[in-house]
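Engineer: can't give you the sequence, but here's the structure:
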């Protein structure tokens, strides 16, 4: 088995993002739907929403609970916001079919940020996945729970699903100890790929990305500052935004991890290794993308 490919600017040139013509309109840049947030945690959805737009998605839709939908719409004026029944900690699983119908009309879907009740989130995500046909999907946070009781829930999407767990979430998905995941993250990621038929980006000090074809990538940058509340929501949003633009799932996962990490590095250089906030990460992404595109032009 080959060693994981280090994620660097050089390796990213072999995983180029879809180019955007200067005359491309917002439809050409893709539509993304984010499902999450609740009265107890609307912030996770807001972080992912800005990240998706900063990564280049053209149109943004958000599905959340009625309780916070107006506040979310005011906080994210770029988005079309849909309110659904729910409790203070969840969107009702009864909303799954309606959300899935909307999801089948977009390019990318993210399920999970800000869904506190894992049981309700699992039933909601499974209900959505059952009805999906077209979009690429990111499952993060509460959305990952969909696969615990049904390992095949995403298999019909033929590898167009990206999982973004941290070590604790991966341990729950694979029914193993967290220490064992952290001891060999590549093995854990490969086990998850085989079990669920998805792309896996296992977050940590050494983030491992593996796709169904078996090639592994690793990124070791970003620093301890990324270990902060809301950071994972930002990563999920970045990956979803790249998928909306037309990136293949492995490409979106690898680039998403790199952009997330380099955003952390940029903030660390300016403010210190720790103490910057997850809400500050998305604004760093466009400049990193621009710098990468300029470097490609020179090469």
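Structural biologist: Thanks, I have it. Owing to the predicted nature of the structure, the values given are computational and were not obtained by experimental measurement.

Engineer: going forward, measure contacts and count neighbours with C-alpha atoms only.
Structural biologist: OK.

Engineer: which elements pack onto the helix or strand encompassing residue 62?
Structural biologist: In this structure, residue 62 sits in strand 59-65 according to DSSP states H and E. Strand 59-65 sits against strand 31-35, helix 43-54, strand 79-84, strand 90-91, with contacts defined as 3 or more Cα pairs under 8 Å, 6 or more residues apart in numbering; DSSP states H and E.

Engineer: next, the angle from that strand to strand 31-35.
Structural biologist: With axes from the mean of the first three to the mean of the last three Cα atoms, to 10 degrees applied, the angle from strand 59-65 to strand 31-35 works out at 20 degrees.

Engineer: in the stretch 51-200 of the chain, which spans are helices?
Structural biologist: Ranges of helices in the stretch 51-200 of the chain, per DSSP state H, counting those that start in this stretch, are 66-75, 96-103, 118-131, 167-174, 178-183, 185-196.

Engineer: residue 41 belongs to a helix, doesn't it?
Structural biologist: No. Using DSSP: H, G, I helix; E, B strand; the rest coil, the assignment for residue 41 is coil, not a helix.

Engineer: okay, which residue is most central for the protein?
Structural biologist: residue 236 (2.0 Å; Cα atoms, centre = their mean).

Engineer: got another, please set it beside the one above:
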């Protein structure tokens, strides 16, 4: 087993992101973000904007039928598709699931949509990120490439154990989840752990306490999806996502203050961090 990797600026310099050249938006990939009830539309917006800030070229979002027009105005860069309330998605959403270069399921997805998340996973052909409510589909058949982004409470649910046990040894929890679900796992916390099914481990300890705020996880998931859509290996996409999210938090802490910045401010810091 190789020794754990430290994710920092030196690692980022040694693992540069692909340059799109003259290819335009199609060359940088299409991200589809599935999630969000009417009361949680902001989560989809945070994730989608973060994917674009991470360099993805095209964005599609979902929203409940009664909020599609609203979401289109909130995120004018995105095409917005209707989110069904059950497993019966329409043709447009099924087509989007098959055509995206990366799919993120879960931001703002209410608990009662867990069955929908499981059904939609069956139609995904591209790399898949499962976050928040989408983690209900962690064990479902779907694409070979998947990334899970749980916090300690969600990890405890995934592993059917106690939150205290996860917090006592997050690396072991991440490795077990990666093995059990055949996924790259991003175990979120003050010291984020990234694990692969092959027991590869990486750590990121930066970012600061200010990132522990509502919506921050949606931004992280969106950044990972954006990097994935650009064709990056899933482990490196997860590592880059964690690094960009954390360093954006560090910069905000220096400029705004250690606490009190907003999740909506994180993504705007990312373009300046893409090339270290």
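Structural biologist: Sure, I can see it. This is a predicted model, so every value here is computed, not measured.

Engineer: and the helices of the stretch 51-200 of the first structure: which comes nearest residue 7 of the first structure?
Structural biologist: Closest approach to residue 7 of the first structure among the helices of the stretch 51-200 of the first structure (Cα to Cα): helix 185-196, 14.4 Å.

Engineer: need the winner for burial among the helices of the stretch 51-200 of the first structure.
Structural biologist: Highest mean neighbour count among these (mean count of other Cα atoms under 10 Å): helix 118-131, with a mean of 22.

Engineer: check which helices and strands that one sits against.
Structural biologist: strand 90-91, helix 96-103.

Engineer: just want the angle from it to strand 31-35.
Structural biologist: Going by the same axes, to 10 degrees, helix 118-131 of the first structure makes 150 degrees with strand 31-35.

Engineer: what comes into contact with helix 118-131 of the first structure?
Structural biologist: 90-97, 99-101, 111-112, 115, 142-147, 153-154 (Cα atoms under 8 Å, 6 or more residues apart in numbering).

Engineer: unless I'm mixing things up, residue 249 of the second structure is touching residue 205, no?
Structural biologist: No. Using Cα atoms under 8 Å, residue 249 of the second structure is not in contact with residue 205; the gap is 11.9 Å.

Engineer: hmm, back to that, please name whichever of the helices of the stretch 51-200 of the first structure is nearest to residue 14 of the first structure.
Structural biologist: helix 185-196 (21.4 Å).

Engineer: and the angle from that closest one to helix 167-174?
Structural biologist: Going by the same axes, to 10 degrees, helix 185-196 of the first structure makes 40 degrees with helix 167-174.

Engineer: look up the counterpart of helix 185-196 of the first structure in the second structure, residue range please.
Structural biologist: Mapping helix 185-196 of the first structure onto the second structure (TM-score structural alignment) gives residues 170-181.

Engineer: ditto for stretch 6-13 of the first structure
Structural biologist: With TM-score structural alignment as the criterion, stretch 6-13 of the first structure aligns to 6-13.

Engineer: list the buried ones in that stretch?
Structural biologist: 7-8, 12 (16 or more other Cα atoms under 10 Å).

Engineer: do stretch 98-109 of the second structure as well
Structural biologist: 99-109.

Engineer: now, which of those sits nearest residue 46 of the second structure?
Structural biologist: Nearest to residue 46 of the second structure among those, with distances taken as Cα to Cα, is residue 107, at 8.6 Å.

Engineer: rewinding a little: how far apart are the strand holding residue 62 of the first structure and its match in the second structure?
Structural biologist: Superposing on the second structure and averaging over aligned pairs (mean Cα distance after the TM-score superposition for the first structure), strand 59-65 of the first structure comes out at 1.0 Å.

Engineer: which elements pack onto the longest helix belonging to the second structure?
Structural biologist: The residue-count maximum for a helix in the second structure (DSSP state H) belongs to helix 234-255. Secondary-structure packing of helix 234-255 of the second structure (3+ Cα pairs under 8 Å, 6+ apart): strand 146-148, strand 184-187, strand 192-195, strand 201-204, helix 216-229.

Engineer: nearest to residue 165 of the second structure, out of these?
Structural biologist: strand 184-187 (13.4 Å).

Engineer: that closest one vs the first structure, average distance?
Structural biologist: Looks like 0.4 Å for strand 184-187 of the second structure (mean Cα distance after the TM-score superposition for the first structure).

Engineer: now do that strand: distance to the chain's middle.
Structural biologist: Using Cα atoms, centre = their mean, to the nearest Å, the distance from the centre of strand 184-187 of the second structure to the centre of the chain it belongs to is 10 Å.

Engineer: thinking again about what came up before, CSV please, covering the buried residues of stretch 98-109 of the second structure and showing distance to residue 71 of the second structure.
Structural biologist: Converted to CSV, those look like this (distance: Cα to Cα, whole Å):
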residue, distance to residue 71 of the second structure
99, 21
100, 19
101, 22
102, 20
103, 18
104, 17
105, 17
106, 16
107, 14
108, 13
109, 15
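
Engineer: now the two most distant members of these.
Structural biologist: Spanning the widest gap among those are 99 and 108, at 22.5 Å by Cα to Cα.

Engineer: who touches residue 94 of the second structure in this structure?
Structural biologist: Contacts of residue 94 of the second structure by Cα under 8 Å, 6+ apart are 120, 123.

Engineer: quick check: closest non-adjacent residue to the aligned partner of residue 145 of the first structure in the second structure.
Structural biologist: Counting by TM-score structural alignment, residue 145 of the first structure lines up with residue 136 in the second structure. Closest residue to residue 136 of the second structure apart from its sequence neighbours, by Cα to Cα, 6 or more residues apart in numbering: residue 114 at 5.5 Å.

Engineer: translate residue 109 of the second structure into the numbering of the first structure.
Structural biologist: In the first structure, the residue equivalent to residue 109 of the second structure is residue 115, according to TM-score structural alignment.

Engineer: can you tell me what part of the first structure the longest helix of the second structure aligns to?
Structural biologist: Against the first structure, helix 234-255 of the second structure falls on residues 249-270 (TM-score structural alignment).

Engineer: may I see the buried residues of the matching stretch?
Structural biologist: Neighbour-count burial for stretch 249-270 of the first structure [16+ other Cα under 10 Å]: 249-268.

Engineer: that stretch vs the second structure, average offset?
Structural biologist: Looks like 0.4 Å for stretch 249-270 of the first structure (mean Cα distance after the TM-score superposition for the first structure).

Engineer: how far does that stretch sit from the chain's center?
Structural biologist: For stretch 249-270 of the first structure, the distance to the chain centre is 12 Å (Cα atoms, centre = their mean).
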